[in-house]
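Novice: I'll drop the sequence and a predicted model, then ask my questions.
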Amino acid sequence: MKSRTVWSAARNMAPQSFLLAVIHLSAYVYGNVSVEQWPPTAQHSTGENTTLFCRIRADRETNITKCRIDWYRQSEDGRLPEIRQLLQFRGRFQEHVNDSQWSSNLSLTALELNDTGRFFCNYFCLINRTLPARQYGGTGTNLSVYEEKRAPRITDAVISTTTITAGTFDEETTNDVLFTILLFLPLSLKLVVSVFLCTYTLFSFYVRCYCLFSFTHLIRI
């Protein structure tokens, strides 16, 4: 019970406003223990996922007995709130810890523009089973999230091209029809006139023959 109380007190020893300074100085206070954090930078588009990694190391004479690992995100005003306390990450993060190597990774899903920032891992560890617990911080990861630039969909391009082609085809078809009508209009008129003249000639010839036959028949009577 005493160990847990001291552990909690060590975790809350420094106010949050000084936590960043503690993280940066911790590696120099205890030179035989170091924290590796990677990647140093990460760039993603909105909607993508990312994973940040952290691991603590010690020399052979140092025994890391127990650790608590937390992840923080540095805000614009310099504060370092825990990831689990930020509403913007609720339901979009997972922390995984390997107790055998005291390594940890932070997975963020469905990234948003306001997720951009610097992320730190922080260790509260018992060294050689000696109280109080000591604090060690990672070097940080700069995460940049950009607006996704969507390329035009193939279906949209096909539909657009098809529409333009159809309109051009209709216009060309209309022009062809008008050109054909204008081209054959004189020929059509000539054909109509020729048919009319032939019909008129045949009709006149028939009338003449009929009249001549009738006149000849009357004379014989």
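Specialist: Arrived safely, thanks for sending.

Novice: going by C-alpha atoms from here, please, whenever you check contacts or count neighbours.
Specialist: Will do.

Novice: quick one: the strands in the protein?
Specialist: 33-38, 41-45, 50-58, 64-74, 93-98, 103-108, 117-127, 130-137, 141-146 (DSSP state E).

Novice: what helices or strands is the shortest one leaning on?
Specialist: Counting contacts by 3 or more C-alpha pairs under 8 Å, 6 or more residues apart in numbering; DSSP states H and E, strand 41-45 is packed against strand 141-146.

Novice: same for the strand it packs on, what does it pack against?
Specialist: Judged by 3+ C-alpha pairs under 8 Å, 6+ apart, strand 141-146 is in contact with strand 41-45, strand 117-127.

Novice: mind checking which of the strands of the chain is nearest Leu212?
Specialist: Of all the strands of the chain, it is strand 41-45 that lies closest to Leu212, at 103.6 Å by C-alpha to C-alpha.

Novice: buried residues in that closest one, which are they?
Specialist: For strand 41-45, the neighbour count (16 or more other C-alpha atoms under 10 Å) marks 42, 44-45 as buried.

Novice: second one coming, line it up with the first:
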Amino acid sequence: MGNLITKDKLTAIEQQLLENATELVPYLQQFGIRIDEERHIPDEVIKKVSNAGLFKLGTLKKYGCYEVSIREMVEIISEVAKGNGSVGWVVQIINGNNYTASLSLPSEIISTVFNQEEEVRFCSVLQARKTDVKKVDGGYLVEDGFWGFGSGSKHATQAFLNLNDIRTIQQGKAMQMMLAVVPMNDIKIVDDWYTMSLKGSASNSLEMKKYSYLKNTSQSRICPKLFL
């Protein structure tokens, strides 16, 4: 067990989640070599972590999650990392992104994203390397977008992306952040994460081309989840 908090300060569900994480440690240790060689976490491991409830730590209870405190989340994720560093990193990234999204996004978007049968797992990049975005009738068109590093991208269901790029900052321009929620099915994962450590964190670059965000439409390739 970790030592940031004591058992008597945990609720019953927090204690159970911590025990779930502890029980996973020897299981995760068996996958160390495979995770490094494949440079992502195997689906069977992701499923095991999901079944233990460890992708639902900080997100609000009204979305079917556990809403544990940040301190308790750190304790639980630290336990996961004892089994494998890459798994611990991905678990904390996804939980952190889910927590941020659930507090930051407009309620109608959150309801659309979280009230679905599939478990929600966000990756995010809040500063693009390159984006060319045009205002069009009814919304926006991303002509070309490139983001890095999207930790957990191969295990995410949604991406939380800033449509402003680093050139804006370099030019000294102050712009309101433009954020978008994009299904991972509509993003190309650029397999460029080659490192000496955390090889399995899948911190790949993300790419989009010719992607439209239009409101009140049923056209294909449309994501109505852009907000400013």
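Specialist: In hand now; what should we look at? Small disclaimer: the values here were computed from a predicted structure and weren't measured.

Novice: could you get me the TM-score between them?
Specialist: Aligned and superposed, the two chains score 0.26 in TM-score terms (TM-score structural alignment, normalised by the length of the first structure); 87 aligned residues with a C-alpha RMSD of 4.8 Å.

Novice: winner for burial among the strands of the first structure?
Specialist: Among these, strand 117-127 has the highest mean neighbour count (mean count of other C-alpha atoms under 10 Å), at a mean of 22.

Novice: that one to strand 64-74, inter-axis angle?
Specialist: When axes from the mean of the first three to the mean of the last three C-alpha atoms, to 10 degrees is applied, the directions of strand 117-127 of the first structure and strand 64-74 differ by 160 degrees.

Novice: could you list every helix and strand in contact with strand 117-127 of the first structure?
Specialist: Strand 117-127 of the first structure is packed against strand 64-74, strand 130-137, strand 141-146, with contacts defined by 3+ C-alpha pairs under 8 Å, 6+ apart.

Novice: as a markdown table, those with distance to Glu36 of the first structure would be great.
Specialist: Below are those laid out as a markdown table (distance: least, C-alpha to C-alpha, whole Å):
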| stretch | distance to Glu36 of the first structure |
| --- | --- |
| strand 64-74 | 13 |
| strand 130-137 | 9 |
| strand 141-146 | 11 |
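
Novice: so for Tyr28 of the first structure, which of the ones you listed sits nearest?
Specialist: Comparing those by C-alpha to C-alpha, strand 130-137 comes nearest, at 9.5 Å.

Novice: next, the angle strand 117-127 makes with the closest one.
Specialist: What separates the directions of strand 130-137 of the first structure and strand 117-127 is an angle of 160 degrees, with the same axes, to 10 degrees.

Novice: mind jotting down where the helices sit in the second structure?
Specialist: Using DSSP state H, the helices of the second structure run over residues 12-29, 32-38, 43-51, 70-83, 85-104, 107-114, 166-170.

Novice: which of these sits closest to Ile189 of the second structure?
Specialist: With C-alpha to C-alpha, the closest approach to Ile189 of the second structure among these belongs to helix 32-38: 15.1 Å.

Novice: how about that closest one: buried residues?
Specialist: Neighbour counts over helix 32-38 of the second structure (16+ other C-alpha under 10 Å) mark 32, 35-36 as buried.

Novice: what about Gly85 of the second structure, distance to Gln15 of the second structure?
Specialist: Using C-alpha to C-alpha, to the nearest Å, we find Gly85 of the second structure at a distance of 22 Å from Gln15 of the second structure.

Novice: ok, those two, which is more surrounded?
Specialist: Neighbours were counted for Gly85 of the second structure and for Gln15 using other C-alpha atoms under 10 Å; Gly85 has more, 20 against 17.

Novice: distance check, the more buried one against Val25 of the second structure.
Specialist: Computed as C-alpha to C-alpha, the Gly85 of the second structure to Val25 of the second structure distance reads 11 Å.

Novice: who touches both of those two?
Specialist: Shared contacts of Gly85 of the second structure and Val25, defined by C-alpha atoms under 8 Å, 6 or more residues apart in numbering, are absent.
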